[in-house]
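Engineer: My questions concern the predicted model and sequence given below.
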Amino acid sequence: MTIELRDTLRLPCGATLPNRLAKAAMSEALGTMDARVTPKLVKVYERWAQGGIGLSITGNVMIDRRALAEPGNVVIEDERDHELLTAWARAGQSGGGQVWVQINHPGKQTPKGLNKETVSPSAVPFRKDLQMMFGTPRELREDEILDIIRRWGEAARICKKAGFNGVQIHGAHGYLVGQFLSPHTNQRTDAWGGSPENRRRFVLAVYDEVRRQVGPDFPVGIKLNSADFQRGGFTEEESLAVIAELSARGVDLIEVSGGTYEAPAMTGATGPKKDSTVAREAYFIDFTEKVRQVCSTPLMLTGGFRTPSGMKAALNSGAVDVVGLARSIAVEPELPKRLIDGKAPLFPIKPLITGIQRIDSSGLLEVQWYTRQIQRMGKGKAPVPNEHPLKALLVYLLASPIQLFRARRVRAS
């Protein structure tokens, strides 16, 4: 039987997604400077919900106020924002789809000066050309590791109470879960490091704690790297082993991605793709085919999809169960309805080029340009698909130091 984009998908926990299209997590940076929820988040998720998306995954919600990834992050560590969280959940469900909260801890991957300190499994600095932006972290103590695991579960419980349909553990793109998984950033010699089995102990403990606090019937997904694309980093073989363990524990949806801030494969910035990958559109579909050999857990794939036919081909290949949309839905929030009707995007995604090679290859411009479009929707405005990339870069360069200063001052008071 042919799978269509409009078809439902039943998850292992028993919940059902209304179609096969998901909004992947993207940074909104719409929280307050003291990391609270705002009405702008309610507004933008209502806009996406009305566009027909089956599942919206929020961007990068943190579990500890001492550990932000960027100014404008929301933190969920208590119930002080319960009313606005409930409004956010209802807005995300207003079109008939589900909305999940992506919960995360950045570890060392946070700009210098934003937090009082950064922590990681080991005190491994960034590569030299990024050390002006990112500081060397302090190695976590075991009691701190256990506290962070508890916080992940507590954040998930609060999200469930507020009415969200599920949560996604962020284990990709070089954040704390990824730092534990990678032998490059995890050089510990205790039970949390060393062998692949020890390095994956953290992510398994996080999943177990989240599941303990939300129960068996609440969707829990995870976003994982296929690999870090760094020498001495997390490999495909290790990723497959982690996925097999999580699948055996009952995880509901695995989203496949790849890369870190030091090697941003998730933006398509790591070099040319194989002809077979280009033809099939998705960046990491070769890896999901390998995943399918080790588990039957539903798989979500984000990155590279361009056409309804390419998306349907991926679904019917058996390698993908959910198609993730990110940049395309930031400029065209009604895109899911078009795709379900078999229509192509009105604004095909193209690389953002400034002519400055270091910027164009870093992935930074991509993040900031699309974040600006999301922030426009949060203000009730329409995205601007033809906005010049240099404008977004200039605004970011001017605003970033001010935001860092304001965030530090507010959090220090």
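Structural biologist: In hand now; what should we look at?

Engineer: From here on, just use CA atoms for contacts and neighbour counts.
Structural biologist: Fine.

Engineer: Tell me the first helix or strand C-terminal of the helix or strand encompassing Ala279.
Structural biologist: Element membership for Ala279 (DSSP states H and E) is helix 275-280. Once helix 275-280 ends, the next helix or strand along the chain (criterion: DSSP H and E) is helix 285-291.

Engineer: Counting by contacts, list what the helix or strand just after that next one packs against.
Structural biologist: Later in the chain than helix 285-291, the nearest helix or strand by DSSP H and E is strand 299-302. Secondary-structure packing of strand 299-302 (3 or more CA pairs under 8 Å, 6 or more residues apart in numbering; DSSP states H and E): strand 253-257, helix 285-291, strand 322-325.

Engineer: Which of the residues in the helix or strand where Phe405 lies are classified as buried?
Structural biologist: Using DSSP H and E, Phe405 sits in helix 389-412. For helix 389-412, the neighbour count (16 or more other CA atoms under 10 Å) marks Pro389, Ala392, Leu393, Tyr396, Gln403, Leu404, Arg406, Ala407, Arg408 as buried.

Engineer: now stretch 242-260
Structural biologist: Across stretch 242-260, burial judged by 16+ other CA under 10 Å covers 242-247, 250-260.

Engineer: end-to-end on stretch 11-28?
Structural biologist: End-to-end distance of stretch 11-28: 27 Å, with CA to CA, to the nearest Å as the criterion.

Engineer: and it, how far from the chain's centre?
Structural biologist: 13 Å (CA atoms, centre = their mean, to the nearest Å).

Engineer: Structure two is appended below for comparative analysis:
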Amino acid sequence: MPTNLLNQPLRLPNGGVLRNRLAKAAMSETLATYDNRPTPGLVQLYRRWGASGLGLIVTGNVMIDRRALGEPGNVVIEDESEMAVLRQWTQAATAQGSALWAQLNHPGKQSTRGLNAFNLAPSAVPFREDMAAFFDTPREASAADIQDIIQRFGRSAALCKQAGFDGVQIHAAHGNLINQFLSPHHNRRSDDWGGTAEKRRRFLLAVYAEIRRLVGPDFAVAIKLNSADFQRGGFTEQDSLATIHALADAGIDLIEISGGTYEAPAMSGALHEPLKASTAAREAYFLGFAEQARATTRVPLMVTGGFRTAAGMNAALRSGALDVVGLARLLAIDPDAPAALLQGRDSTQQVRTISTGLKAVDRLGIMEVLWYARQLKRIARGQAPRPAESGLAAFLKSALGSGWGTFRTRRLRVR
């Protein structure tokens, strides 16, 4: 192989340097307690990834509000009460040179029925009919709710800086609250927070501005953004390009490109099968959109989804369309894969589509979260992943655990 571009460092606009171009993208770990406190399991898991050679590690969902969870077992950072464990987490991940960013998120309407007392969204738009049994119709957020959420993003980012994280990533993709504000399908407001593309972007830009105000210019602030929602009437590629330009003007340090929502799960590859031969050869799902973005901005770009080989990753970097290669599911079944890739070798494992054989379940794409979360829990216990684990068995065990987790979370909140 020619020079392995994965080994090149990258200087970010804030002045920080990533030691190489390999990043662990966010995956939902659900390794917190049911009252949303970080645990030693997170320390163990991230120590393993920190030893793998990664340049950047992005955490799974860190929620900014205990009342707005995406799943049982989410970490919530809203005060200093867990600072000691947070510092253990950051030290474990960064001890061997990786940068660690916390992914900050609010799920909006995208939280399963019964977990939260209520869900907020830009507008009271229900899920599609076949998913409505799993998700409540949300309340429309008031102006006061919006301001509170903006302030919570900023406060959580400041706490992350205090705990030793090297940066934060704003989760504005995959159907979560900020993505909902950006989408004309979910955002049907006619006030200052909706009605035009510019007003739909206002919430995201306000979140970014509040975070930057509280963390200063030297702390990395990145974003995960959909290339498109792949949903009729939703956020389009044209919307995304305009948002990228606005973020570049505002001073964002890195943009990770993804796509899809729970209702249209493109991020897991569910909308990319079967792949055209030309797309399969290029591996990355969103590389074409990254090329469009690169044509009009020099902000560092990260692409996650579909990468399989060191050659494919190098070809993508050589094209100039992206600056960082994001890996997620592969690192749940082979946490040592970066060490091989940085030497120009491929992982011995391959990401596969997880199927339960239950059409109603497989259509939702949820096993791309649940199955891999089970592998993360094994690593967090010091065990090896099980790449061949049955999708059906994993679903049944996860469903039981999720039901119990929802019950325990609600009981603890009532107390």
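Structural biologist: That came through fine. Keep in mind that what you see is a predicted model, and the values were worked out from it rather than measured.

Engineer: where along the stretch 151-300 of structure 1 do the helices fall?
Structural biologist: 176-181, 196-199, 201-214, 236-249, 275-280, 285-291 (DSSP state H, counting those that start in this stretch).

Engineer: most packed of those?
Structural biologist: helix 176-181 (a mean of 28; mean count of other CA atoms under 10 Å).

Engineer: counting contacts, what elements does it pack onto?
Structural biologist: Helix 176-181 of structure 1 is packed against strand 119-120, strand 166-171, helix 196-199, helix 201-214, with contacts defined by 3+ CA pairs under 8 Å, 6+ apart.

Engineer: Could you dump these into a markdown table with distance to Asp78 of structure 1 added?
Structural biologist: Below are those laid out as a markdown table (distance: least, CA to CA, whole Å):
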| stretch | distance to Asp78 of structure 1 |
| --- | --- |
| strand 119-120 | 22 |
| strand 166-171 | 16 |
| helix 196-199 | 29 |
| helix 201-214 | 14 |
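
Engineer: returning to that earlier point: could I get the helices and strands packed on strand 299-302 of structure 1 as TSV with distance to Gly355 of structure 1?
Structural biologist: Output for those, formatted as TSV (distance: least, CA to CA, whole Å):
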stretch	distance to Gly355 of structure 1
strand 253-257	27
helix 285-291	30
strand 322-325	27
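
Engineer: can you tell which of these is closest to Gly171 of structure 1?
Structural biologist: strand 253-257 (9.6 Å; CA to CA).

Engineer: Please, where are all the strands along the stretch 51-200 of structure 2?
Structural biologist: 56-63, 75-76, 99-105, 120-121, 139-140, 167-172 (DSSP state E, counting those that start in this stretch).

Engineer: Including mean neighbour count and distance to Ala158 of structure 2, could these go into a markdown table?
Structural biologist: Converted to a markdown table, the strands of the stretch 51-200 of structure 2 look like this (neighbours: other CA atoms under 10 Å; distance: least, CA to CA, whole Å):
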| stretch | mean neighbour count | distance to Ala158 of structure 2 |
| --- | --- | --- |
| strand 56-63 | 25 | 13 |
| strand 75-76 | 26 | 14 |
| strand 99-105 | 26 | 11 |
| strand 120-121 | 25 | 24 |
| strand 139-140 | 18 | 28 |
| strand 167-172 | 26 | 9 |
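
Engineer: if we compare those, which one ends up closest to Pro335 of structure 2?
Structural biologist: strand 56-63 (12.0 Å).

Engineer: how far apart are the closest one and its match in structure 1?
Structural biologist: Mean deviation of strand 56-63 of structure 2 relative to structure 1 after superposition (mean CA distance after the TM-score superposition for structure 1): 0.4 Å.

Engineer: Neighbours of the alignment partner in structure 2 of Gln293 of structure 1, how many?
Structural biologist: Applying TM-score structural alignment, one finds that Gln293 of structure 1 aligns to Ala295 in structure 2. Neighbour count for Ala295 of structure 2, taken as other CA atoms under 10 Å: 10.

Engineer: what's the spacing between Ala295 of structure 2 and Arg66 of structure 2?
Structural biologist: In terms of CA to CA, Ala295 of structure 2 sits 40 Å off from Arg66 of structure 2.

Engineer: Please name the nearest non-neighbouring residue to Asp7 of structure 1.
Structural biologist: Asn19 (4.9 Å; CA to CA, 6 or more residues apart in numbering).

Engineer: just checking, the one you found touches Ser56?
Structural biologist: No. With contacts counted by CA atoms under 8 Å, Asn19 of structure 1 stays clear of Ser56, the gap being 11.5 Å.
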